[in-house]
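based on what follows, work out the 3D shape:
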Amino acid sequence: MSDLYGRHKAVLPDWLALYYADPIEITHGEGRYVWDAAGKRYLDFFGGILTTMTAHALPEITKAVSEQAGRIIHSSTLYLNRPMVELAERIAQLSGIPDARVFFTTSGTEANDTALLLATSYRRSNQILAMRNSYHGRSFSTVGITGNKGWSPTSLSPLQTLYVHGGVRTRGPYAELSDDEFIAACVADLEDLLGHVRPPAALIAEPIQGVGGFTSPPDGLYAAFRRVLDERGILWIADEVQTGWGRTGEHFWGWQAHAENGPPDIVTFAKGIGNGMSIGGVVARAEIMNCLDSNSISTFGGTQITMAAGLANLTYLLEHDLQGNARRVGGLLIERLRAVTAQLPGVREVRGRGLMIGVELVKPGTDTADPETAAAVLEAAREEGLLLGKGGGHNTSALRIAPPLSLTVAEAEEGAAILERALRSCVQ
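This next block holds a predicted model:
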């Protein structure tokens, strides 16, 4: 055990998860690669949990952060803040929400917590609809609406949560239906549920479930849900913490695959917007955002240095069409991985879109999750210089692939080749 690992275990919580039997310390990065303390280089296919959205050590962002740090780093929201206003203006316009207002936080957890505060206050209800297999954060309110027991340490909650079918296309009671039949069945289930309870405040849903293993419903499910919700005045919160900023390739936001009835009432975001800097936030219609009847601030949300990073990162990814790159390179990578795994009975599914790809592992010949093999593949890939993530609602049996959106075709091929060897060595 390394000295740093021993010190970590001595002072940090036991429940603070670490990857690998022999955890690594990442000391620096460049582009799509990072290096550990021993000097070994890795191709990064997880980006700090989808947070290094653009690239490691991107000069445009480094320069913006350095210049802002030379002026002022922080003043709180009690004073006018030009970078915060500028980034809010851009996000409001990109959100598609009319008369949008933006509030910045420091994380996705805090963004979702704020969205729950807004929705329950606006609707005067503490009931929330959430999706099975979902993940929304680690605060007391967000673990209470997380439909994944591996990441929800308590059932105590200030909210009453009702879990809805639909977030996982290939498991559950409707898995064998066609897409249209699947949507119809999920809508019927939602309507039946709402017939038994007082009207909830909101439905919160990830367009693609992140920690749940990059699972998703058929396109259009949330549009169909929205028709039911609108009839009852129930809000729709899109948790875009992992799907936002073009990662899915086809759209800038994940909700746009379900856009028949227009944008959500509330959108939350975090992770990639700061390319590693701590930015989260909420964007909502003015009447919803302004429904609170007391003062509030955010000490560290919207601080000048993180806003400078967000502005530089957003400018770079738009000017370099990283959404389009995610679509092109991600599409090639998905097809390459499907070809690689077609003859491996321990691989149940390769799914996702853009540069948000899941590889679900099961015990061969069954639908039983195989978290031990997933952990072994993670270790084998690490040994060959590839960093992956893992997740899933069935005991973390899905490999999660989410590299920076500037990934090149050559790097995608390099990573796929390493993953192929790791899978063949571990999966039956």
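
only C-alpha atoms for contact and neighbour calcs from this point on.
Will do.

got the contact list for the residue lying closest to residue 179 once chain neighbours are set aside?
Spatially, and ignoring its direct neighbours in sequence, residue 179 is nearest to residue 218 (6.0 Å; C-alpha to C-alpha, 6 or more residues apart in numbering). Residue 218 sits next to 169, 179, 183 when contact means C-alpha atoms under 8 Å, 6 or more residues apart in numbering.

same question, residue 88
101-103 are the contacts of residue 88 under C-alpha under 8 Å, 6+ apart.

can you list which of those are found in strands?
The subset of these located in strands under the criterion DSSP state E comprises 101-103.

of those, which is the most crowded?
Using other C-alpha atoms under 10 Å as the neighbour test, those are led by residue 102, with 24 neighbours.

gap between the residue nearest to residue 179 and residue 358?
Here the criterion is C-alpha to C-alpha, to the nearest Å. By it, residue 218 lies 16 Å from residue 358.

give me the number of residues near residue 365?
So residue 365, with other C-alpha under 10 Å, has 10 neighbours.

that one contacts residue 344, correct?
No: between residue 365 and residue 344 there is no contact under C-alpha atoms under 8 Å: 10.3 Å.

hang on, the earlier thing: how much space between the residue nearest to residue 179 and residue 134?
In terms of C-alpha to C-alpha, residue 218 sits 16 Å off from residue 134.

for residue 260, same thing?
23 Å.

now the second one, please; I'll put the structures next to each other:
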Amino acid sequence: MPDWLALYYDDPLEITHGEGRHVWDSAGNRYLDFFGGILTTMTAHALPEVTKAVSEQAGRILHSSTLYLNRPMVDLAERIAQLSGIPDARVFFTTSGTEANDTALLLATTYRRGNTVLAMRNSYHGRSFSAVGVTGNRSWSPTSLSPLQTLYVHGGVRTRGPFAHLDDRAFIDACVADLRDILGHTRPPAALIAEPVQGVGGFTSPPDGLYAAFREVLNEHGILWIADEVQTGWGRTGDHFWGWQAHARSGPPDLVTFAKGIGNGMSIGGVVGRAEIMNCLDANSISTFGGTQITMAAGLANLAYLVEHDLQGNARRVGGLLIERLRAVAAKLPGVREVRGRGLMIGVELVRPGTDEADPKAAAAVLEAAREGGLLIGKGGGHDTSALRIAPPLSLTVAEAEEGAAILERALRSSY
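Model (predicted):
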């Protein structure tokens, strides 16, 4: 493996199996999982409905490519098109969020016949050449070379930067003015790509309505809006099924990318968008592994379980309790700058006590201490990886939320 393929923890953890919201390592230790393989185990580990669907499909056929009619792919595409809120939508399946964003950028630049793209500062969109080229987080962007010309806009981080001192309305107005200023200095870009809640960036988000305000400006120039819902989709934010719906005054985006949670661990990504954009390619294009029968079976079963059991509502209720519990803990600790998020997508930003300086060493220490206490969490952030990332499966119970909060509180106290 290459050196840049990093592992969490000083003593790397090998997860051997899981059930519900828990996983076990190769030494037999049990952990409450508050990260879900980077927000991917969306409903639960070893969910019977999904494992049964995968097993039954595996007994029939695993794969045939998009060159052949694939009933599970059609069924899931129809379901996602319906849920997207986009009129006359079309769906294309990929194998990952990176590939989904890659495809959206291909479609947008082809449709608009230009390679300039707007992206948000502190953003993350994947590991491919084009996705790295629109990523606004230096920790995840190893090269300045790109097939795209990328212009970065303010707004993805509410509590840092030159507009942090403003109230929400003034913050939005300042970010819109910044966007207008950028557009006054360049040819109209093809699209704006933005995460409604920045994932790798530390679960930061703008005030509700920012992207609706941006959309009004974008529409003046014919610029498309791509909502990167790889981490925010499927009800994780609790208040909405899609993250973009917090900015819904302007209607749905032109393109929405998705991945991670829909497969509950199976490799599914994709793009859903307006037919005229989705149909704009004038060259052959297929997918060998995108939409394969076994992943579609998993996605159909997982999505059905999520909707039938109102896991979005559970994310809102249990996530709200968890955020308030963590804010009560943070109020007593000088090293916690902010507890933010919505639903079961929560960030805890750490700083050196008495300052506003990021504290990545503390974040690493809390990660280790939480593991010792039986809790797995993630980390991220645009300021030297100083934010803890909390994103349990959406079926998390109140008791498990309380248990995880208590472990995290002890881990934080041990580090400060």
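
alignment lookup: the residue nearest to residue 179 of structure 1 to structure 2.
In structure 2, residue 218 of structure 1 lines up with residue 207, judged by TM-score structural alignment.

return the residues in contact with the counterpart of residue 101 of structure 2 in structure 1.
Counting by TM-score structural alignment, residue 101 of structure 2 corresponds to residue 112 in structure 1. Residue 112 of structure 1 is in contact with 136-137, 142, 239, 268, 282, counting by C-alpha under 8 Å, 6+ apart.

what's the burial count for the equivalent of residue 254 of structure 2 over in structure 1?
Applying TM-score structural alignment, one finds that residue 254 of structure 2 aligns to residue 265 in structure 1. Around residue 265 of structure 1 there are 21 other residues, counting by other C-alpha under 10 Å.

correct me if wrong: residue 265 of structure 1 contacts residue 236.
Yes: using C-alpha under 8 Å, residue 265 of structure 1 makes contact with residue 236 at a distance of 5.4 Å.

who's in contact with the residue nearest to the spatial centre of structure 1?
Closest residue to the average C-alpha location of structure 1: residue 242 at 2.0 Å, with C-alpha atoms, centre = their mean. Residues near residue 242 of structure 1 by C-alpha under 8 Å, 6+ apart: 50, 210, 269-272.

what is the nearest of those to residue 229 of structure 1?
residue 269 (22.0 Å; C-alpha to C-alpha).

hmm, back to that, from the contacts of residue 112 of structure 1, which ones fall inside strands?
Per DSSP E, the contacts of residue 112 of structure 1 map to strands at 239, 268, 282.

circling back: in three-state terms, label the residue nearest to the centre of structure 1 for me.
coil (DSSP: H, G, I helix; E, B strand; the rest coil).

show me what it aligns to in structure 2.
Taking TM-score structural alignment, residue 242 of structure 1 has residue 231 as its aligned residue in structure 2.

and its match, how far from residue 274 of structure 2?
As for residue 231 of structure 2, its distance to residue 274 of structure 2 is 21 Å (criterion: C-alpha to C-alpha).

one more: residue 260 of structure 2?
22 Å.

of these two, who's got more company?
Comparing residue 260 of structure 2 with residue 274 by other C-alpha under 10 Å, the one with more neighbours is residue 260, at 27 against 19.

can you report how many residues lie near the counterpart of residue 362 of structure 1 in structure 2?
Residue pairing (TM-score structural alignment): residue 362 of structure 1 is matched to residue 351 of structure 2. Neighbour count of residue 351 of structure 2, defined by other C-alpha under 10 Å: 22.
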